[in-house]
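**Student:** This is a predicted model, with the sequence first.
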Amino acid sequence: MTTAPDPVRAASFRSRFRARQKLVGTFIKTPSIHATEILGGLGFDFVVIDEEHAPFNRETTDQILLAARAARIAGIVRVADISQALSVLDCGAEGILIPHVDSAERARKAVAACRYRGGSRGFSNSSRAGGYGALGIAAHVTENDERVTVIAMIEDPSAIEVIDEILAVEGLDGIFIGRGDLTVAYGETTMSCEATTAATAKVLAAARRAGKPAAIMTAGAEESAGHMRNGASCFITASDQGFLRQAASAVLAAYGALPAALEPETSNV
């Protein structure tokens, strides 16, 4: 059953994230607006447009962020590099996921790229983020600095060693634990390995001490419940492509139970 969109979901993403409310989202891997519209209509809290690992350019990201606004779902963008933050923020992204934050210095650079006051974000109020000129300088600066969520991806073993310093960076709203990258970096093949499990526990404990939210990608609600008990509050499950594959696989498997072919008709003569 389709759930009516909540008009405050997208606008309040940062406040809900910082308050460590339960948030559920997914990655968008396909450069099309339709998955975001569907997910928003269903009641998901956010989508993450994956510019790091999927075929997006500024135009497709811009269109999907517009779809996110229309569907009342927060549009977050995982950029490939900090230098790309400006373009997606001008397009109206509610937040930025910054990959491979492995030091407090990189965390400070990420925050600076996303903030006007005390940061280095290039000014323009002529974009969607500024209402195409509707917001004056002061209003645009204030609104964007209060709205944009900055999330650091913790996905390198070196980041685990300095996680307290990273979380202490002023203006960093929270962290996302990249267990896939950590697993590969540790030379393992499953995220349930001892090294990744220990690193995840260490990061979640550090986030609790810092009073900052932690996001994590999980296989679903059952796995998320365990991480929630340890302090995670924001969950990314699958992707638009993953959902398509899962549903299509289930349908195809169901058809597999049918006969391979019709039996030849027999004559009554």
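**Tutor:** Thanks, I have it. Numbers count the residues shown, from 1 in each chain.

**Student:** From here on, just use CA atoms for contacts and neighbour counts.
**Tutor:** OK.

**Student:** Wasn't Ala238 part of a strand?
**Tutor:** Yes: counting by DSSP: H, G, I helix; E, B strand; the rest coil, Ala238 falls inside a strand.

**Student:** Would you mind naming the helix or strand containing the spatially closest residue to it that is not a sequence neighbour?
**Tutor:** Nearest residue to Ala238, sequence neighbours excluded (Cα to Cα, 6 or more residues apart in numbering): Thr26, at 5.7 Å. Per DSSP states H and E, Thr26 falls inside strand 23-28.

**Student:** Pasting the second one now:
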Amino acid sequence: MPAPVNTLKHRLQAGETLIGCWLGMAEPYLAEISATAGFDWLLIDGEHAPNDIRSMAAQLAVLDAGGASTVIRLPDDDPARIKQALDIGAQTLLIPMVESAGQAERIYRATRYPPLGFRGVGSALARASKFAAIPDYLTTADDQICVLAQVESRAGLQALDGILANDGIDGVFIGPSDLAADMGHIGRPAEPAVKEAVLDALRRIRAAGRIAGVLSMDPAYITDCRDAGANFLGVGIDVTLFAGAMRAHASKFKQST
């Protein structure tokens, strides 16, 4: 029996445009609720949300049970963190702050078993192999791993062609907020110079035949990114959606009293 098929990877590689949402609440119950919303994918955020490997594993379990396609964003490119995320069952990883072809190569190799890479062999302990219930996991896991490099700085944009030259990088995600900050426009990702840099990068990624991703809560921004070729579209964050709904609900009834 082989490793589970990564349907998200194959759908994105086939050119489908898939809509997703960030999960930053770090809570399995809320992740399970989110899985009922109908998004194509949900991303467990380990960079800016208060997640650790245990909380990510718990959320991954309920999302898998709910049939959701799941992505984990790690806090950095540490091979040890990558190994742990894969062992808990993640098949699609988003790695932030990628700024060179060499860094992209190291990330790719950290996700693959020898001889292609240096992922440690511990699948008998791992949820990924259903605790050794998948006998062919070690020989089939590599094909189902999806690596998305997050480019969010001027250095990353300058290295984009080199990153895309690595066939092991399945896609590149452009981070408008950090890019805006790096370009001197902190808090203003819709600044014309920033937006044009984002759209240009998305066009280049898709022209290279790779998955192109972006996150925005601005419908017009999302439309422009989709038109530029983005097919991995993050359109919301659970924290802001919850906070906005709670504040609006409170305001509605306080104003009526």
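**Tutor:** Happy to help now that I have it. Values in this document were obtained by computation on a predicted structure and should not be read as measured data.

**Student:** Now do the contacts for the residue nearest to Ala238 of structure 1.
**Tutor:** 46-48, 236-240 (Cα atoms under 8 Å, 6 or more residues apart in numbering).

**Student:** How about the corresponding residue of structure 2 for Ile236 of structure 1, nearest residue that isn't a chain neighbour?
**Tutor:** With TM-score structural alignment defining the correspondence, Ile236 of structure 1 maps onto Gly234 in structure 2. The spatial neighbour of Gly234 of structure 2 that comes closest, neighbours along the chain excluded (Cα to Cα, 6+ apart), is Leu215 at 4.3 Å.

**Student:** since we're on whatever residue of structure 2 lines up with Arg16 of structure 1, how many residues are nearby?
**Tutor:** Superposed on structure 2 with TM-score structural alignment, Arg16 of structure 1 falls opposite Arg11. By other Cα atoms under 10 Å, 12 other residues sit near Arg11 of structure 2.

**Student:** Taking the centroid of structure 2, which residue is nearest it?
**Tutor:** Leu94 (3.8 Å; Cα atoms, centre = their mean).

**Student:** I figured it hits Val71, correct?
**Tutor:** Yes: if you go by Cα atoms under 8 Å, Leu94 of structure 2 and Val71 touch, sitting 7.0 Å apart.

**Student:** Where do the helices of the stretch 51-200 of structure 1 begin and end?
**Tutor:** All helices of the stretch 51-200 of structure 1, identified by DSSP state H, counting those that start in this stretch, fall at 58-70, 85-90, 104-114, 137-147, 157-161, 163-167, 179-185, 194-210.

**Student:** could you dump those to TSV with mean neighbour count and distance to Gly40 of structure 1?
**Tutor:** Below are the helices of the stretch 51-200 of structure 1 laid out as TSV (neighbours: other Cα atoms under 10 Å; distance: least, Cα to Cα, whole Å):
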stretch	mean neighbour count	distance to Gly40 of structure 1
helix 58-70	20	7
helix 85-90	21	19
helix 104-114	21	25
helix 137-147	15	19
helix 157-161	18	33
helix 163-167	22	30
helix 179-185	19	26
helix 194-210	18	28
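
**Student:** before we move on, the earlier item: aligned against structure 1, show me the partner of the residue nearest to the centre of structure 2.
**Tutor:** In structure 1, the residue equivalent to Leu94 of structure 2 is Leu97, according to TM-score structural alignment.

**Student:** Could you find the closest non-adjacent residue to that match?
**Tutor:** Spatial nearest neighbour of Leu97 of structure 1, excluding adjacent residues (Cα to Cα, 6+ apart): Arg78 at 4.4 Å.

**Student:** Ala180 of structure 2 matches what in structure 1?
**Tutor:** Aligned counterpart of Ala180 of structure 2 in structure 1: Thr183 (TM-score structural alignment).

**Student:** Name all residues that make contact with the corresponding residue of structure 2 for Asp50 of structure 1.
**Tutor:** In structure 2, the residue paired with Asp50 of structure 1 is Asp45, using TM-score structural alignment. Contacts for Asp45 of structure 2 (Cα under 8 Å, 6+ apart) come out as 22-24, 51, 72-74.

**Student:** let's go with 7 Å and repeat that
**Tutor:** The contact partners of Asp45 of structure 2, taken as Cα atoms under 7 Å, 6 or more residues apart in numbering, are 22-24, 72-74.

**Student:** Between those residues, which sits nearest Ile205 of structure 2?
**Tutor:** Arg73 (19.6 Å; Cα to Cα).

**Student:** Around whatever residue of structure 1 lines up with the closest one, count how many other residues there are.
**Tutor:** Aligned by TM-score structural alignment, Arg73 of structure 2 pairs with Arg78 of structure 1. The number of residues packed near Arg78 of structure 1 is 25, by other Cα under 10 Å.

**Student:** ok, now how distant is Arg78 of structure 1 from Ala232 of structure 1?
**Tutor:** 19 Å (Cα to Cα, to the nearest Å).

**Student:** And for Ile98 of structure 1?
**Tutor:** According to Cα to Cα, Ile98 of structure 1 and Ala232 of structure 1 sit 18 Å apart.

**Student:** same question, Arg108 of structure 1
**Tutor:** Computed as Cα to Cα, the Arg108 of structure 1 to Ala232 of structure 1 distance reads 23 Å.

**Student:** again with Glu59 of structure 1
**Tutor:** 33 Å.

**Student:** and what of Ala159 of structure 1?
**Tutor:** 18 Å.

**Student:** Apart from its chain neighbours, what residue comes closest to Gln21 of structure 1?
**Tutor:** Sequence neighbours aside, Ser233 is the residue nearest to Gln21 of structure 1 in space, at 6.1 Å (criterion: Cα to Cα, 6+ apart).
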